[in-house]
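Undergrad: Got a predicted structure here, sequence first:
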Amino acid sequence: MPAPTVLIVAQAGRLQAEALLFAASLAESSPTASLVVAEPQPGPLWDDDPRMDGDARAALDRLGARVVPFEARRFGQAYPQGNKIEALSVLPAGTPFAFFDTDTLITGDLAAVPLDPDRPAASLRRKDTWPKPDIAGHGREAIWRALYDRFDLDFDASLDTAHPPDDWRRYLYFNAGFFHFRCPHVFGQRFLHTALAIRDAPPPELTGQSLDPWLDQVALPLVIHALGGGRDALAPGWIDGRTSCHWRALPLLYARESDAIVALLERLAHRPDLKPLLARHEPLRRLVLEGEGARIRAMFDRAALPPDERAIRKRIRAAGLWLR
C-alpha cells in the first residue's frame, strides 16, 4: 500500500526547526512518502509574521517537501493548535493523508503501516489531561455524554467498557499529534465545525473546563467517531511505536526515549546541511548540538521512570535544562 500524503504545519521559530528534523527523518525512513508543509501566512489573526525564513524553506525543498501557504481564518495566534485544523484545506480533496505534529521523528516506512483510509485513527499515546471532573461537579461521563449528544453521536458505542465510569480510559481520547483519513476536506470540515461549536457554545457540562490547549483533543474523538473510526482503527505498535516517535519536548526525549531515537535525532541534527539552521534554536543547540541532553539522560533510568510526567519535568527544571 502506498504511503499517504504526509502533512505537517510549520512556521517561524521552534516549529521550523522541528519541521527540518521531521522532513529529514521522513526522507530517510519513508522515502516514497510525499510531504506537504502547510505554512500560515500573515494576517489579522497573527501579531507577527508567522512565515518561515528563506533558509528553512530552501532546506525543506532540498529534503523533498512542498511548502504550501494557507490563511488562518478562525484560530491563528490565539490558538495556534488550530493551525492543524485549518491546514487540512491545502491538500486536494480525496487525498489519503496522515497528519503529524512537527515534534515527531519518522523511524520506519509509512507505506508499511496498515492504515485503513476509510476508518480514521489517531495517536493513543496520551495521558489523562482532559476533562478535570472536579472543577464544576460534573463527572467524566456527564461531560463526554453532553458532547456526543451535542453532535447527535452514539456515546455508548464509543465506550471501552473494560474500564469503569471514573477511569479516563473508558472514554475515546487521543493525542492530536497524529491522525489520518481518506479525505482531508471531509475530515477538516467536520473537525472545524466541531471545534468551533465547542469553543463558541460549549454545553453547560463544560463549565469551568479549560479548552486551551485542549480544544483540538476534545474535538478529535468526536470527529473520529463520527467518521467511523475509533481506538481500534489502527493496530497498536505502529504510530508512536516502530514507525514514529512523538517526542513533544526535547528534554522529555532525552529523559524517556530509547537510545535508537536519541541516536537518530543527534545524527540528523549534525548533518552539515541542517546543523547551522538548527543551531539558531537554543534548545536544539544546547541539548543536541552541544551535548547537554546527555546530562538529562544520565538523570533517569528508562526502565524505572517516574509514573507522573510532572516529576520528570520538575527534576529537569531543577537542573536548569528545561528548554523548549
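TA: Sure thing, it's come through. Residues are numbered from 1 along each chain as shown.
Undergrad: use CA for all of it now, contacts and neighbours both
TA: Will do.
Undergrad: Could you name the helices and strands sitting against the helix or strand where His193 lies?
TA: His193 belongs to helix 184-200 when elements are defined using DSSP states H and E. When contacts are defined as 3 or more Cα pairs under 8 Å, 6 or more residues apart in numbering; DSSP states H and E, helix 184-200 sits against helix 83-86, helix 215-226.
Undergrad: For His185, find the nearest of these.
TA: Closest approach to His185 among the helices and strands packed on helix 184-200 (Cα to Cα): helix 83-86, 9.8 Å.
Undergrad: And that closest one, what does it pack against?
TA: Looks like helix 83-86 contacts strand 5-9, helix 184-200 (3+ Cα pairs under 8 Å, 6+ apart).
Undergrad: putting a second one here so we can go through both:
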Amino acid sequence: MSSKNTVQRAADQRALRTFALWMGWCISSLTVFAMLYSKANVIGFVQNDSTRITWIILGMFVLGVAVSFMQAMRMTAEWFRAYKIEAMVMKKGLAGVTLRGGRHIVDRFTDALRTIAERNGRVDVESLVDVEFSAQHRTSQFVGLLGNLMITLGLIGTVLGMTITMNGLHGALGALGIDQSLLVDGLRTAMNGMGVAFYTTLMGSVLGGVLLRVFSWITDASVNGLQDLMIRTYLVYAAADLEPSDDRDLRALDASVGQLSQRMELLHLAMQASRKEMIGLREEAGLMYHELKELAEDDPIRQLAVGHARYALSVRPGFLNRVFARFRN
C-alpha cells in the first residue's frame, strides 16, 4: 500500500512539471518587465505613443500569455490523467482502462484505440496520437505566431520611427535661422520618431522574440512529451491488445463478461431493494386494512378511504386484490 502511494505521489509530481516550468518563466518575464520599467521607462513611452504600435505589441503579448497559460493548465490536467491511465494499462491492459467521457484528450485517444481493437483493425499508434493532439500543437503554434508578428510589428515601428525622424529633421533644417519655434518642434518630432523606432524594436524583440516564444516552446514540449508517454504506455503494456489475434478476442470477451457481471450485480441489488419496498408497501396496506376494519361504518375517514380504495381497484384491480386477499386469508 505504501509503495502504491509513493508511485502515485511521484506521478503527481511529474504531472506538475509543465505548470512549474511555465510559472518559472512567467516570473522571469515579470522580472524583465520590471527592468524595462525601471531602466528604459517603457510604460511611460507606451502611454504617450502616438503611433499606438507599442499598444498593439503589448496587447498581443497579453493575449499570447493568456492562451499559453490556459494551455499549460490543460496540459497539466492531461498529464495527471495520463499517469492514471498508465497505471491502469500496466495492471489490466487496454480493456482495464476506465474512461471518463471525452473531456480529456488521453481518454479520447484510449477510446479510439479500443474501438479499433474491438473492430479487429490494425492500429497505427503514432498516426493516431498525432491526430488527437494536433489541436494542442496548433495552439502552441498560434502563440509562436503571435511572437513572430510582434517582431514584425517592431520592425515596422522601426521604419515608421525613422520616417518620423526624417520628417522632423527636414522641418528643423527648413526652419534653421528662420523660426526658432519651428526648429524646436522639428527636433522634438525627430526625437519622438527615434523613440518610436527604438522602443518598438525593443518591445517586439524582447516580448515576442524571447518571452512569448519560450512560452510557446514550453507548451509544445509538454504536448510532445505527453504523446511520447501515451505511445510508450500502449506499445509496452498493451501491445498484445493492439494486434489482431485470438488471444485479444478472448481478453476482450473476458472484459465484456466482467462488465456484464457487474451490471447483473447492480440489477440484483436493485431488485432486492425493490422487493424490500414492496414488502414495506404490503405491510402498510395490511395495517391500513386492519385500521379501516376497526372504524365505524359512518366514520368519514372510513368513507373517504373506501372511496379511494374503489378508485384504486378500478385502476389496478388485480394488484390490490392480491394484496388485500393475503390479509383476508
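TA: Perfect, I can see it now. Just so it is clear, the structure is predicted and the values come from calculations on it, not from any experiment.
Undergrad: tm score of chain vs chain?
TA: Once superposed, the chains reach a TM-score of 0.21 (TM-score structural alignment, normalised by the length of the first structure), with 106 aligned residues with a Cα RMSD of 6.2 Å.
Undergrad: if we can go back for a sec, pull out the buried positions in the helix holding His193 of the first structure.
TA: 184-185, 187-192, 194-196, 198 (16 or more other Cα atoms under 10 Å).
Undergrad: And the helices and strands packed on helix 83-86 of the first structure: which comes nearest Arg150 of the first structure?
TA: Closest to Arg150 of the first structure of those, according to Cα to Cα: helix 184-200, at 9.2 Å.
Undergrad: residues near Ala58 of the first structure, how many?
TA: Residues lying near Ala58 of the first structure (other Cα atoms under 10 Å) number 12.
Undergrad: Okay, and it sits in which element?
TA: Taking DSSP H and E as the definition, Ala58 of the first structure sits inside helix 54-62.
Undergrad: which helices and strands sit right next to that helix?
TA: On a contact count with 3+ Cα pairs under 8 Å, 6+ apart, helix 54-62 of the first structure meets helix 14-29, strand 65-70.
Undergrad: ok, and which of these has the densest surroundings?
TA: Here the criterion is mean neighbour count by mean count of other Cα atoms under 10 Å, and of these the winner is helix 14-29, at a mean of 22.
Undergrad: So which elements touch that one?
TA: Applying 3+ Cα pairs under 8 Å, 6+ apart, one finds that helix 14-29 of the first structure makes contact with strand 5-9, helix 54-62, strand 104-106, helix 259-269.
Undergrad: could you check the angle helix 54-62 makes with it?
TA: 20 degrees (axes from the mean of the first three to the mean of the last three Cα atoms, to 10 degrees).
Undergrad: helix or strand right after helix 14-29 of the first structure?
TA: Using DSSP H and E, the helix or strand that directly follows helix 14-29 of the first structure along the chain is strand 35-40.
Undergrad: relative to strand 5-9, how tilted is that next one?
TA: 30 degrees.
Undergrad: Show me the longest helix that occurs in the second structure.
TA: Longest helix in the second structure, counting residues (DSSP state H): helix 246-294.
Undergrad: Look up the closest residue to Val9 of the first structure, ignoring the ones flanking it.
TA: Computed as Cα to Cα, 6 or more residues apart in numbering, the closest residue to Val9 of the first structure that is not its neighbour in sequence is Ala38, at 4.7 Å.
Undergrad: just to revisit the earlier point, let me know which of the helices and strands packed on helix 54-62 of the first structure is the nearest to Glu309 of the first structure.
TA: Nearest to Glu309 of the first structure among these is helix 14-29 (21.8 Å), distances taken as Cα to Cα.
Undergrad: picking up where we left off before, will you turn the helices and strands packed on helix 83-86 of the first structure into CSV that also has distance to Cys245 of the first structure?
TA: Shown next, in CSV, are those (distance: least, Cα to Cα, whole Å):
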stretch, distance to Cys245 of the first structure
strand 5-9, 15
helix 184-200, 23
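Undergrad: Nearest to Asp259 of the first structure, out of the ones you listed?
TA: Comparing those by Cα to Cα, strand 5-9 comes nearest, at 25.4 Å.
Undergrad: And that closest one, what does it pack against?
TA: Contacts defined by 3+ Cα pairs under 8 Å, 6+ apart place strand 5-9 of the first structure against helix 14-29, strand 35-40, helix 83-86, strand 97-100.
Undergrad: Please report how far Arg251 of the second structure lies from Ala117 of the second structure.
TA: 11 Å (Cα to Cα, to the nearest Å).
Undergrad: When those two are compared, which one has more neighbours?
TA: Each of Arg251 of the second structure and Ala117 has its neighbours counted (other Cα under 10 Å); Ala117 has more, 22 against 16.
Undergrad: The more buried one - nearest residue in space that isn't next to it in sequence?
TA: Distances taken as Cα to Cα, 6+ apart place Leu242 nearest to Ala117 of the second structure, at 6.0 Å, with adjacent residues excluded.
Undergrad: my read: that neighbour touches Ala112, true?
TA: No: Leu242 of the second structure is not in contact with Ala112 according to Cα atoms under 8 Å; the separation is 11.4 Å.
Undergrad: what about the two, which has more around it?
TA: Leu242 (22 against 16).
Undergrad: Please report how far the more buried one lies from Val106 of the second structure.
TA: 16 Å.
Undergrad: now swap in Gln262 of the second structure and tell me
TA: For Gln262 of the second structure, the distance to Val106 of the second structure (Cα to Cα) stands at 25 Å.
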